[in-house]
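>>> I'd like to go over a predicted model; first the sequence, then the structure.
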Amino acid sequence: MLPASDLWFARTSVANSAEKLLFCFPHGGGGTSAYRGWQSVLGSEVGVVPASLPGRESRSKEELTRSITGLSGDLVDPLLEFADRREVFLFGHSMGALIAYELAAALADKGRPPSGLIVSGAVAPHRPDLVGQIHQLPDDQFLAHVSALEGTPMGVLEESGLLDVLLPVLRADFHACETYVRRERPPLRIPMLAIGGEDDPRAPLDELARWGDLTDGEFDMKVLPGGHFYLSQDLKRFLAELRPFILGGGSKRG
């Protein structure tokens, strides 16, 4: 049986040796493949560690988790086991931002706060959701909404075999996001970077900025061209915004 850390996180030579680790949590319906290519751009100073969530990819036979707090709670011990005493940074896009935030709070409660939190393409969890309940819509309406976000290729949504696999994952992830309620707690005491697309309808810039309410640490916000999946339009430019934050230990100074 695999150790919990190896079940949740893929070990690579860079992740095994780097002193700074960037743990990455996916958008709704996403998986570890969303972070393909990140390691080569960020270089050997930062180990990119995508999270492998239940019900998808190598864990496709496991039951899907429909709770943000449930996922973050399950991730705490495996992450600490994987990281050991190394410096930890958390990144999440959309759904992943909520997981990363809850995980940061759980790690802080254990006396092991991350060195920095990077949230992308998400409304801050103490703010009202702008979209409403999507996960219970009929298939055609639900898929129309997913397609509008431009994160899932239309070929996937139109291919019945692929759709049979993806649809339950998407519904579970949207359910997790839409039923998540942030527990009232004091602001975190860690550096935070919020980053988003200038034309993202799901996370408008004034709402993205409200992540700053949730930390007493240094806060910065970056805006790049594009919509909800702006980061895939120019990956090198996007990662160039993350790299100074990580190498500077969460500071704005690179």
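Good, I have the coordinates.
>>> For the rest of this, base every contact and every neighbour count on C-alpha atoms.
Will do.
>>> Report the buried residues of stretch 156-164.
Applying a neighbour-count criterion of 16 or more other Cα atoms under 10 Å, the buried positions in stretch 156-164 are 157, 163.
>>> Now do that stretch: everything it contacts.
143, 147 (Cα atoms under 8 Å, 6 or more residues apart in numbering).
>>> Would you pull up how far it lies from the middle of the chain?
24 Å (Cα atoms, centre = their mean, to the nearest Å).
>>> what's the burial count for A144?
11 (other Cα atoms under 10 Å).
>>> and it, helix, strand or coil?
helix (DSSP: H, G, I helix; E, B strand; the rest coil).
>>> ok, it - contacts?
Going by Cα under 8 Å, 6+ apart, the list of residues near A144 is empty.
>>> Distance of it relative to A4?
37 Å (Cα to Cα, to the nearest Å).
>>> now swap in D139 and tell me
D139 is 35 Å from A4, by Cα to Cα.
>>> Please identify which of those two sits among more neighbours.
The neighbour comparison of D139 against A4 (other Cα under 10 Å) goes to A4, with 15 against 12.
>>> could you measure the more buried one against L90, distance?
Distance, A4 to L90, using Cα to Cα: 18 Å.
>>> A176 now?
19 Å.
>>> how far does the longest helix anywhere in the chain sit from the chain's center?
Taking DSSP state H as the criterion, the chain has its longest helix at helix 160-179. Relative to its chain's centre, helix 160-179 lies at 16 Å (Cα atoms, centre = their mean).
>>> got another, please set it beside the one above:
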Amino acid sequence: MSPADLLPPRAAWFPRPVTGPAAAPPDPATAPLRLVCFPYAGGTVSAFRDWQQHLGDGVAVVPVQLPGRGLRLRETPYDTMEPLAEAVADALDEHRLAHDYALFGHSMGALLAYEVACALRRRGLPPPRHLFVSGSRAPHLYGDRADHALPDAALREVIRDLGGFGDQDTVGSAYFERRLPVLRADLRACERYGWRPRPPLDCPTTAFSATADPIATPQMVEAWRPYTTGSFLRRHLTGNHFFLNGGPSRGRLLAHLGTELDASGTTPHRKAAREATWTF
């Protein structure tokens, strides 16, 4: 039996975020807006661990726990993008979360968010109110790397050079080895991905690039522009590929998200309070 078998079905895919002892997170089923969040390759819902606190009660942060990690550790991770996107779309539809929602994805998560939006559109379900793509080249630019096939030591160096270990260059090899199966599966899904032409989405889209990100340069991120007929905004932040994990750009990212989610229809009174909280 998988640990996920012990969880309610929605909790397997969409575990509730932790907001601290004094506050319970808003219920995704009743919140005015859901922000569905997809992690980077090898990532878990911990990448979004305190987003709910920063974004407030007007939006329910819904991090997606993909198979092969967290309490789903014993499940086989997907290594192909389209079946994974269809499985996520199934879960969103089944649990009635595919309405009044926005999508956020970082790196692999951005590509997955796009494919999930396309899958939901094919089913005739409402489009996202906003698509946020972060640290990701446009879909048609994927498929030119083969990091998933590197030896362990070489792959570790790639992740280190991208900033995946933060300041902890001495992160234990045992920890890294435990993450290798899901990391390789995720990388394989991205690196074997082949974009096929489809009509652009019609939702507003914001794309985030970072100054020291060699695999999602400003030009590569700008290439998301034709993927929507709605408004398109690119924001350029300081940092490396994993800028959302820490540093000043993490705060700026969350501030931008809050402002644009307000414009998507969440409670507008949060804006003044949030702007008083953040300093730049």
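It's in. Just so it is clear, the model here is predicted, and its values are computed rather than measured.
>>> Please work out the TM-score for the two chains.
Here the superposed chains carry a TM-score of 0.91, computed using TM-score structural alignment, normalised by the length of structure 1; 251 aligned residues with a Cα RMSD of 2.1 Å.
>>> on that earlier part again, give the aligned range of the longest helix of structure 1 in structure 2.
Under TM-score structural alignment, helix 160-179 of structure 1 corresponds to residues 173-192 of structure 2.
>>> which parts of the matching stretch are buried?
So for stretch 173-192 of structure 2, counting by 16+ other Cα under 10 Å, buried means 179-192.
>>> again with stretch 110-129 of structure 1
Buried residues in stretch 110-129 of structure 1 (16+ other Cα under 10 Å): 113-125, 129.
>>> What of stretch 105-122 of structure 2?
Quick answer for stretch 105-122 of structure 2 (16+ other Cα under 10 Å): 105-120.
>>> Looking at these, which is nearest F243 of structure 2?
Of all the buried residues of stretch 105-122 of structure 2, F243 of structure 2 sits closest to H106, with 10.0 Å by Cα to Cα.
>>> which position in structure 1 aligns with the closest one?
Checking TM-score structural alignment: H106 of structure 2 goes with H93.
>>> next one: P63 of structure 2
Using TM-score structural alignment, P63 of structure 2 lines up with P50 in structure 1.
>>> any idea which helix or strand carries that match?
Element membership for P50 of structure 1, per DSSP states H and E: strand 46-50.
>>> Show me what that strand is packed against.
Secondary-structure packing of strand 46-50 of structure 1 (3 or more Cα pairs under 8 Å, 6 or more residues apart in numbering; DSSP states H and E): helix 13-17, strand 20-25, helix 38-42.
>>> The match of P63 of structure 2 contacts L21, doesn't it?
No. At 10.2 Å, P50 of structure 1 does not count as touching L21 under the criterion of Cα atoms under 8 Å.
>>> ranges for the helices of the stretch 151-280 of structure 2?
152-161, 173-191, 218-222, 248-263, 270-277 (DSSP state H, counting those that start in this stretch).
>>> Would you mind giving the residues in structure 1 matched to the third one?
Residue correspondence for helix 218-222 of structure 2 in structure 1, counting by TM-score structural alignment: residues 205-209.
>>> Aligned to Y35 of structure 1, what sits in structure 2?
By TM-score structural alignment, Y35 of structure 1 lines up with F48.
>>> how many neighbours does the spatially closest residue to its match that is not a sequence neighbour have?
Nearest residue to F48 of structure 2 in three dimensions, chain neighbours excluded: P63, at 6.7 Å (Cα to Cα, 6 or more residues apart in numbering). By other Cα under 10 Å, 27 other residues sit near P63 of structure 2.
>>> ditto for the one 5 residues further on
The local packing count at G68 of structure 2 equals 20, with neighbours defined by other Cα under 10 Å.
>>> So it sits against R74, correct?
Yes. Using Cα under 8 Å, G68 of structure 2 is in contact with R74, at 5.9 Å.
>>> and F165 of structure 2, what is it in contact with?
159, 171.
>>> just K61 of structure 1 next, same as before
54-55.
>>> likewise V223 of structure 1?
Per Cα under 8 Å, 6+ apart, neighbours of V223 of structure 1: 195-198, 205.
>>> So for structure 1, the centremost residue is which one?
G92 (1.9 Å; Cα atoms, centre = their mean).
>>> right, and that residue touches L98 too?
Yes. Between G92 of structure 1 and L98 there is a contact under Cα under 8 Å: 7.2 Å.
>>> Turn the helices and strands packed on strand 46-50 of structure 1 into JSON lines, columns for mean neighbour count and distance to F238 of structure 1.
Output for those, formatted as JSON lines (neighbours: other Cα atoms under 10 Å; distance: least, Cα to Cα, whole Å):
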{"stretch": "helix 13-17", "mean neighbour count": "16", "distance to F238 of structure 1": "21"}
{"stretch": "strand 20-25", "mean neighbour count": "24", "distance to F238 of structure 1": "14"}
{"stretch": "helix 38-42", "mean neighbour count": "15", "distance to F238 of structure 1": "10"}
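>>> Can you verify Y114 of structure 2 is assigned to a strand?
No. Counting by three-state DSSP, Y114 of structure 2 is not part of a strand but helix.
>>> ok, and the closest non-adjacent residue to G70 of structure 2?
T44 (6.8 Å).
>>> The one you found: what's it in contact with?
65-66, 69-70 are the contacts of T44 of structure 2 under Cα under 8 Å, 6+ apart.
>>> And the residues you listed, which is closest to R274 of structure 2?
Of these, the one sitting nearest to R274 of structure 2 (Cα to Cα) turns out to be Q65, at 27.4 Å.
>>> what about that closest one, how many neighbours?
23.
>>> If anything else comes up later, I'll come back, but that's it for now.
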